[in-house]
Structures are given as structure tokens and as C-alpha cells.
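Peer 1: Next comes the sequence, and after it the predicted model I'd like to discuss.
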Amino acid sequence: MVFPMTKRRVTPLVTALVAGCLFAGAPGAHADTAAGADGTPSAAGAPRLGVDLDTVTIPELQTRMARGSLTSTALTGAYLWRIRTVDPTIKAVLRTDPTALRQAAASDARHRRGQSRGPLDGIPVLLKDNVNTRDLPTTAGSTALAGSPPDADAVLVTRLRAAGAVILGKTNLSEWANFRGAKPTSGWSAVGGQTRNPFVLDRNPCGSSAGSGAALAASLSQVAIGTETDGSIVCPSGANGVVGVKPSLGVVSQSGVVPISAEQDTAGPMARNVTDAALTLAVLAEGRAPHAGDPLDLAAASARPGGLRGKRVGLWRLPTLGPDVDALMTRTAARLRAAGAEVIEVKLPYQERIAELEFPALLSEFHRDIDAYLATRQGPRDLAELIEFNRTHPAEQTCFAGQELFEQALVAPPTTDPRYRQTRAELKDLSRRSIDETLAAERLDAIASPTNPPAWTTDCARGDNDVIPSSTPAAVSGYPSMSVPAGFVGELPVGLLLMTGNLRDGELLSLGASIEHHLHAWRAPRYLPTVGS
């Protein structure tokens, strides 16, 4: 049986992005659900909130909290209950914050005094476990960092706390953000084991932000934070049927986040709807240096019906992801055209050369940046010590033993080498031109492509089956991208990846909200044990 797709009213983004004000929204009418013995959601024993945690938005929650008909304490308690009862099936959450209910009570007191700090006040947030927290371990999935917590919060965590968000806990991830072995298995770490895809449990959740994507699909938090170097926000969002935003490089501070490459790394919000992702990004981006005409300050229209009329979207098909995905893109294009958008088929230039250059550049950058990060933590002090740690600790070898990427990075040219500098300069030039020239040639508002193939079967011996080129142009250029649910291939979600020009994050969020409204492709997972291959 296929659950009906849920149609969600999407609220305008302008006010939230410019002023951080609350939207008016009709509260949901359903009780939240929890898991039965087989992991399938069941209402039995669930806390009664009067809202459907699968579909409720932050504005709807804030409306209820302002009225006094909902508290952050009750909301946080409901998510903690779901983590206790549902998460053992998918293993997305590494640990919860023992202070979460105290944080929620403080938010409730602010709401009673009429001193709410904005849209995220009292909203539970899960953090990927490569984001530093001063009071919780930050491991990047490795037992090498499983000792004392970092000395200070990451800047983005400081901003979330200042906005009143409830730090609910930490999510599992692909160890070292999938930058360790040549044949890694996404969603596996020595600290957290293997995260499963909530839609089909033997399928992979994709990308290094696997735990964040799976947790949101299972409604274990209202929003989550992921990180991306190339694909690790958008792919788990697509594969788990949620929304993920990779901001323009520099919009969100990377200070206090375990790195791969300062030239490509960024954190970003993941949520079950674009509205919640936009509100979270507005908080994460607070304090950034303004630019003249910065679209983060000038986000245009919303997802009202007709919001796609006159929009021009380039469709980059990527038939290598299979005929079922390509057929879904054909159906998606037809729906966008029916909503008034013009969809023009495009091919992005320079992709083969970008693919040749990216990995060598990342090796040099990883060696530089991981050495700098490890120097701030207890445990291995540099990459050479980390390699030796993995060789001597069996827990690090229980899914795959290889650390070929570490070993290659150790001997890669330093970032002071002219060969490296030439590589990164060419990468930046070609990746930006690939997007800019395509946008200009067809006068496009954005470029769309499939985010992911249907999730593959998780297999430690084989490793991932995730060569997915759609994320690379925006990742390498530092331009914004986002994934919104596009539909399903059988029981498995596929996302629509949207990308556009540098610092046009607000415009991209607005377009994504309109597309989400017209596709309304979200649905809750069914926790199926397996399906036919």
C-alpha cells in the first residue's frame, strides 16, 4: 500500500528571511505517531500534542506556543519519545542532549513573558556529529574523537542557542564525512554503526549527513543540520524524501565544524519542508557580512499558487541515474510546465574536466584542514597519527578497513604548491562558468536535475553505489543548491536538485518553496524491511 501524498500549505518566505518574523499558519489537527515493535509508526502510547509531527511546520508550532496551547517542553518530550521508540530501528541518532528539556522549559518561560527570540525559539534541532558542541561529544563518527567534548561550540551552534533553539542531540554520519576509504559505506561510523533508510530498511540513506536525513524522514526532530563538501546534504535529503539546503559558500560559518576542505565545506539546514529550512538558514546566516543587493535580505515571492508562472528552469537530465529516474524527471517537468514554468533541457559544460580536478584538490585541502582541526582536540594530533590510530583500533575496521583517502592525502602536494593552486583555480573557474553560462544562455532562474538514484542496498563489502554528478557543479563553485522531494521510484524517494548563481540563496529558497507546493511529493516512510531490487 502506498500512503497518499500529503499536500502542505507553504507560507511566504519574505518576512522570515528579512526580519525573522513568524508566519500565521493553521495548526495541524492530528496526533503524532510512534513506532510499534516492528518499527512501523503507531499511535499507541504516543504523547498527545494535537499536531502531526510529520507535517507540522515551525510557523504552525510557534502559533500554538504563542497561544499557550503547546509548549516547547511537550514538543521536545514528544521528539525524545520518538527517538527512544523509533530510532532503534534506523539508528540515526547517536545521543540526545540531557539538557534538552531544560532548554525547552527556558523557552516556555520566554514565551510566557512575551519574549520569544524568534521562529526557532523552542524548536528541537538535531546536529550532525561533526559540528562542535561544548557539552556533548563531537566524534565525526570516529572513536579517535570519542573522548572529551570540544572546548567551545561551533559558531552555528552559538547562533542556534542564541535564537532559542533546543539542541536535541547528535546524528550519526558517514565516518569522517565519507572521506576515509576508497569504498566507504554511507551512514556507517565506528561510533554509531549503520544508519538505515526509513523507507526501506536494507537500503542506504546516502551521503555523510545520512543520520540527519534519516532522522527527519522518521520525524525524530523538527529540523536538523547537515554538512556538505559535495553531495552530503542534498543526497541524504533526496534519498530520505526531505528538504536539504546547501548554502552559498560563506553564508554559514564553518568555524568549529570537522573539515574536509575550506574551499567547498558548508553546513546547512535539513527539514521536512522548505519553510522550516528557510527559517533555520536565516538563523544560521545571522551576522554574515552584508553584500549590496544580497538576496538573503531580499527574498522574493512565496509558494502561493501561480508562483511558478514565468519562471525558467533548465532541466539537466542525467540519464546515467537510470530510466526510472529519467521518467520521474519527465513527469516532474510536465507538472512544472502545467504550473506555468518554462522548462528547457540543458547540458552543463566542463563536467568531465571538473571531475578530473576535484579529488586531487580535496586531498591537499583535507591534509591542511584536518591537521588544523585535530590540533584543537584531544586524541590524534594530525593526519599521520590518525592513520596510525585506525590501523591499531579494530572498531575502525568493522564495516570497511580501508583508509586510502587518508593515505593519499598524507602525500598529496601541499596547498602552497603551484600545482595545487593551478588545480583549484581551474576548478573554481570551470565550475562557476558551468552554471553561470548555462543560466545566462537560456535566461534561467535555476537549473534542476535529479538529486539521487533510488537508494541502493547497504553492503559493507561492496561499498556505495553513489556516483551522482548533480551535486558537483554547485559544490565545487560554492554556489547554492537545494533538494526538494520530487517523487518515488517504487518505495524509494528521489529528490529534485535545484541550483543557481552565487549568493542567490533567497531566490532559490523561494523557487524551491513554489516547486514543493506544486509537486507536493512528500510522504511518510513505511519502514519496510526490504523491496525487490
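Peer 2: Received, thanks.
Peer 1: contacts, neighbours, all on C-alpha from now
Peer 2: Will do.
Peer 1: so residue 169 makes contact with residue 92?
Peer 2: No - proximity of residue 169 to residue 92 does not meet the contact threshold set by C-alpha atoms under 8 Å, at 10.7 Å.
Peer 1: quick one: which of these two has more around it?
Peer 2: residue 92 (34 against 24; other C-alpha atoms under 10 Å).
Peer 1: mind listing the strands in the stretch 151-300 of the chain by residue range?
Peer 2: Under the criterion DSSP state E, counting those that start in this stretch, the stretch 151-300 of the chain carries strands at the ranges 166-171, 188-189, 193-194, 223-228, 243-246, 266-271.
Peer 1: Put this next to the previous one:
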Amino acid sequence: MRHLLIATAMAVAGASAAVAQPRPAEANVRGALERIAHVDPQLHSVIAVDPTAIDQARRVDASSLRGPLAGEPVLIKDNIESAGSLPTTAGSLALANNVTNRDAPLVARLRAAGAIILGKTNLSEWANIRSNNSISGWSAVGGVVHNPWALDRDSCGSSSGSGAAVAAGFVRFAIGTETNGSVTCPSSINGIVGLKPTVGLVSRTHVVPISHTQDTPGPMTPTVREAAELLSVIAGSDPADPATRDADKHKRDYAAALDANALKGKRIGVMRFATGFGTDTAFDTALAVLREKGAILVDIKKFDRSAIGKNELPILLTELKADMGKYLKGSPAPIGVRSLKDVIAFDNARQRQEMSLFGQELFEQAEKTKGLADPAYKKAKAAAFQAAGPKGIDKLLKDNKVIALVGPTMPPAWKIDAANGDQIAGGGAGSLAAVAGYPHLTVPMGLVKGLPVGLSFIGPKWSEGLLLSLGYAYEQARGPFPTPKFYRSIEESPEIAPLLVPQR
């Protein structure tokens, strides 16, 4: 389906090319479609392009719409609904017919700003909640996403396609979703900017869910300014999503508030307890840039995260069963699955297509949970939030008299490994923000043996403006970041290849 739709859209574009000179939005879309058609067969980052993309662009060109997103093609993760002929699959064959003909509110906001919904990006199937032994970026619908920095490397998940597509230059604006790391990890590993907003700043209506406690869509872009521009459009209250009740009170023009001098005189906590995994040199270089721009850095050496790790999974599994069941029952499309139990049965009946690489033990555990009224679930939810929020980020900020926290986001990309699943050497402190529901921004900070790694900025609830401004100041001081070269493997790069042969 992916290649058919690309061919269809390109045919429409080609047929009309001789009729009129393309105007800005149309030219942007044609360029993006051409890049996808030529490059994405290496990456599998785009599940489908929207066959109405050219028509959307022409309508924008004929309108009076202005603004940073007017005429810009945007890719959205394929667990987010958009009106039209494209299904919202979450990467699963079980949702291959999930054509709902409705826009998620965040998509409606994009259209109102003049953005062109170019298509859907590949993802870790079901946003990577099916198995602990999964391959990040793999879905039955889209295959596995390859990292444009080295094609044998993973793009992390679950917003793998959005990260790879932006890094590859297909578009400058993409939307991912995060429950824990699914925006920030692929952003870091693909060398782009990613923002996981405060839960409740961006609507989750018509987004295939995992957890109403932790789920949120977020921007994925090449630069901090573009992330701020994208967030300014998609943020806002939605009556259908109670978590967004206060969003309109807190949203603002995030791009207008960016300040290249935002670091000067600011006390920032350094999460030494979340460092290592091969990123120390790049992190030390980033810290030197922060100091040079006037930041006052405060080392935080210890923090006990055990209560977060112990309590998060029971929350996610309980909410997965309830929230997914609600979504599936409410889909107007002719799908054959209306509960998590139905999805498990669907996968079991299609072992070759869905289950050859890894199983669904997390689905099976979730199916055994006792519902949102279960006292054990409520206790775990309260304990996890306290450990990550009031007794976590909030306490770290207060005790150390700092306004934000920084640390390395993730290790560099690991190799795609069909035999063993993800081989992640470690991870930063992103789970703190994920479980608390607080914002987390990652900005590229350097290369580790030719692979990108990110610098995380974490703050209290509703602090997106602060984090974006700090990240922007760092990004401006850091200077231009390299772009991927599409090596077959990083071992073939000119920096690494000479070191793998005898040096005598």
C-alpha cells in the first residue's frame, strides 16, 4: 500500500506539472513526495502518503493563510487519525481497515494553520507495548525503520518513522507520540529535536492509546524554533480530552518567546545520576557550552528511581486494556477487533505476519489486569506520580535551587537485531518526565563514533516555554549540526573504517 500510494500521489503531481507553475505549498509538497519516493525505500519511515496532498497544497496556495506552518508538509505518526482514505493502523494488520474519516483535533489544528497532511509514518507496532523483546521501529504494516545515519542501526521507537523522516529531510515537521521515550528517544537517535509536552497540553482524541496517564503527542523537527512553531499550533484544550482542560490557559506563542540569551545566569541541575552509556564526552562538551552561555550548573549525583520502575508497568498495562478497548469499540471503521482480547486472538491467528519476530506477552499480561477501579492499580499510579513528580522533578528543582534539569537523552543507536530484539545499553532520565507527565525536550548535542546523541532539558509541569528557550539558546551556541550520510553501516564511514584495520 505504501508504494502504491506514493506512486499515485506522484502520478497526480506529474500529470498536472505541465499545466501550471507550482506555487510555494504545491512546490513544497512535490519536493517532499519526490524525496520520499527516491529515498524512503531504504528507510521504511513512511507507511503511506496522502493522495490528496497536492490538492491540499493548492487550496492553501489559493487561500490567505499565513504563518510558519502554512504550506508546509507534515507527517503524522500512524496511530493518529486523519480524515480521508488512509487507515490509522498503529502498525498492526488488525487495523488495516481502520479508515475513520475523522481528523484528530491536533490534525484539525494543523490544517487550520495551513499545514499539508502529507501522510503517515511508520512506528513500533502498537507504540511498542506488545513485548519486552520487540524491535523498535518494526510494524507488520510498515516493516522496520532504518536509521539514516547508518542503515543497519535502529531508529528507536515508537515514533521511529517520524524521527527518521525528519532526519532524512523528507519534511521539516512531524508529529510523534510518547508514553515513555517514544518522542525523545527517536529524536535523539536520529539527530533531531523532539519535545514531549506536559500531558494535557495537546489533545489525545482519536489517537490510538496506551495510557491516559502518560500518553501525549509531540513535535519532531530539525530545530528548536520549528518545534516551538509546531507546538504553538497543536497545543490547546479539547472538550473530548479532560486532561487538556487547562491547556488554553498555558499555551502561548512558543516561538515568539525564544531567547538566545536564555541560559545567562540560570541555575540548571546536571543529572549525574543519569549519565554514562557512551555519552560522557559529548555531554561534557554540551555542559561547557551551557557554562559559556552563562548557565550556573549544579551537579546532582544521586536520585533513587526504584519506585518509578516498580510502579510504572502495572499502570501502563491496566490502562492499555481499558483505553485500547474504549478506542477500538468507538472506531466507526469496519475493523474486526473491538478489545485487547480480540487483538491477541488476531495476532495468534497470524503467527507468520505478526508473531515471527517477537511475541505479545505484555498484551497477555494487560488482558489479565482488573480494571481502573483496582486498588492495586490506583496505589501504583499514586506512588509512581509522587516518585517522579512532587518527590522527583519538583523536589530536585527545589532542593538544588535550579529551574531545569539536563542530562544525556539516550545512548547512540544500536544495531537492528532480529534475533535478540533491542540491545539498548542504557538510558537517561526521561522516564522521570514521562511518569510525572512533565515536559521533556531533547536537542542534538554531538556524535558518538558517528552516531547522534541528544541533550535533554526537563522541567516542571507547563514549562515548555522555558525548556524551548533554554534549548534554543544551547542550539544557537552549539552551531550547525551535521546531517546523516545514509551509510550502510557506521563501520563503513570514513571516520570509523580506517580504525577497524591493523594500524601498524
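Peer 2: That came through, no problem. This structure is a prediction, so every number in the text was calculated from the model and none was measured.
Peer 1: TM-score for this pair?
Peer 2: Here the TM-score of the superposed chains, computed with TM-score structural alignment, normalised by the length of the second structure as the reference length, equals 0.87; 461 aligned residues with a C-alpha RMSD of 2.1 Å.
Peer 1: most tightly surrounded among the strands of the stretch 151-300 of the first structure?
Peer 2: Burial of those is given as mean neighbour count (mean count of other C-alpha atoms under 10 Å); strand 243-246 ranks first at a mean of 34.
Peer 1: What mean distance separates that strand from the matching residues in the second structure?
Peer 2: Taking mean C-alpha distance after the TM-score superposition for the first structure, the mean distance separating strand 243-246 of the first structure from the aligned residues in the second structure is 0.5 Å.
Peer 1: What range does that strand cover in the second structure?
Peer 2: Following TM-score structural alignment, the aligned partner range for strand 243-246 of the first structure in the second structure is 193-196.
Peer 1: what does the matching stretch rub up against?
Peer 2: Stretch 193-196 of the second structure has contacts (C-alpha atoms under 8 Å, 6 or more residues apart in numbering) with 177-178, 183-184, 187-188, 216-224, 227, 439-444.
Peer 1: again, 6 Å this time
Peer 2: Stretch 193-196 of the second structure has contacts (C-alpha atoms under 6 Å, 6 or more residues apart in numbering) with 183-184, 187, 218-223, 439-443.
Peer 1: Ranking by neighbours, what's the top pick from the residues you listed?
Peer 2: Per-residue neighbour counts (other C-alpha under 10 Å) across these peak at residue 187, which has 38 neighbours.
Peer 1: so what's that residue up against?
Peer 2: Counting by C-alpha under 6 Å, 6+ apart, the residues that residue 187 of the second structure touches are 163, 193, 194.
Peer 1: Surely residue 400 of the first structure is in a helix?
Peer 2: No - Residue 400 of the first structure: not assigned to a helix; according to DSSP: H, G, I helix; E, B strand; the rest coil it is coil.
Peer 1: Now the strands of the stretch 151-300 of the first structure in TSV, please, with extra columns for distance to residue 446 of the first structure.
Peer 2: Shown next, in TSV, are the strands of the stretch 151-300 of the first structure (distance: least, C-alpha to C-alpha, whole Å):
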stretch	distance to residue 446 of the first structure
strand 166-171	31
strand 188-189	33
strand 193-194	35
strand 223-228	20
strand 243-246	14
strand 266-271	19
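Peer 1: Among those, which comes closest to residue 77 of the first structure?
Peer 2: Distances from residue 77 of the first structure to each of these were compared by C-alpha to C-alpha, and the smallest falls on strand 166-171, at 10.0 Å.
Peer 1: Give me the contacts around that closest one.
Peer 2: The contact list for strand 166-171 of the first structure, computed with C-alpha under 6 Å, 6+ apart, reads 92-97, 100, 103, 122-129, 211-212.
Peer 1: Can you tell me which of the residues you listed end up in strands?
Peer 2: Secondary structure of the contacts of strand 166-171 of the first structure is defined by DSSP state E; positions in strands are 93, 94, 95, 96, 124, 125, 126, 127, 128.
Peer 1: Would you point out the most distant pair within these?
Peer 2: It's 94 and 124 that sit farthest apart of these, by C-alpha to C-alpha, at 15.5 Å.
Peer 1: Between those two, point out the one with more neighbours.
Peer 2: The residue with more neighbours, out of residue 94 of the first structure and residue 124, is residue 124; 28 against 20, by other C-alpha under 10 Å.
Peer 1: What residue in the second structure is paired with that one?
Peer 2: Superposed on the second structure with TM-score structural alignment, residue 124 of the first structure falls opposite residue 73.
Peer 1: Doesn't residue 87 of the first structure belong to a helix?
Peer 2: Yes - under three-state DSSP, residue 87 of the first structure falls within a helix.
Peer 1: Can you tell me how far residue 199 of the first structure is from residue 277 of the first structure?
Peer 2: Using C-alpha to C-alpha, to the nearest Å, residue 199 of the first structure is found at 21 Å from residue 277 of the first structure.
Peer 1: what's the answer for residue 148 of the first structure, then?
Peer 2: Following C-alpha to C-alpha, the distance that separates residue 148 of the first structure from residue 277 of the first structure is 31 Å.
Peer 1: quick one, which of these two is more surrounded?
Peer 2: Neighbour tally, residue 148 of the first structure and residue 277, criterion other C-alpha under 10 Å: the higher count belongs to residue 277, 26 against 15.
Peer 1: That concludes my questions; thank you for your assistance.
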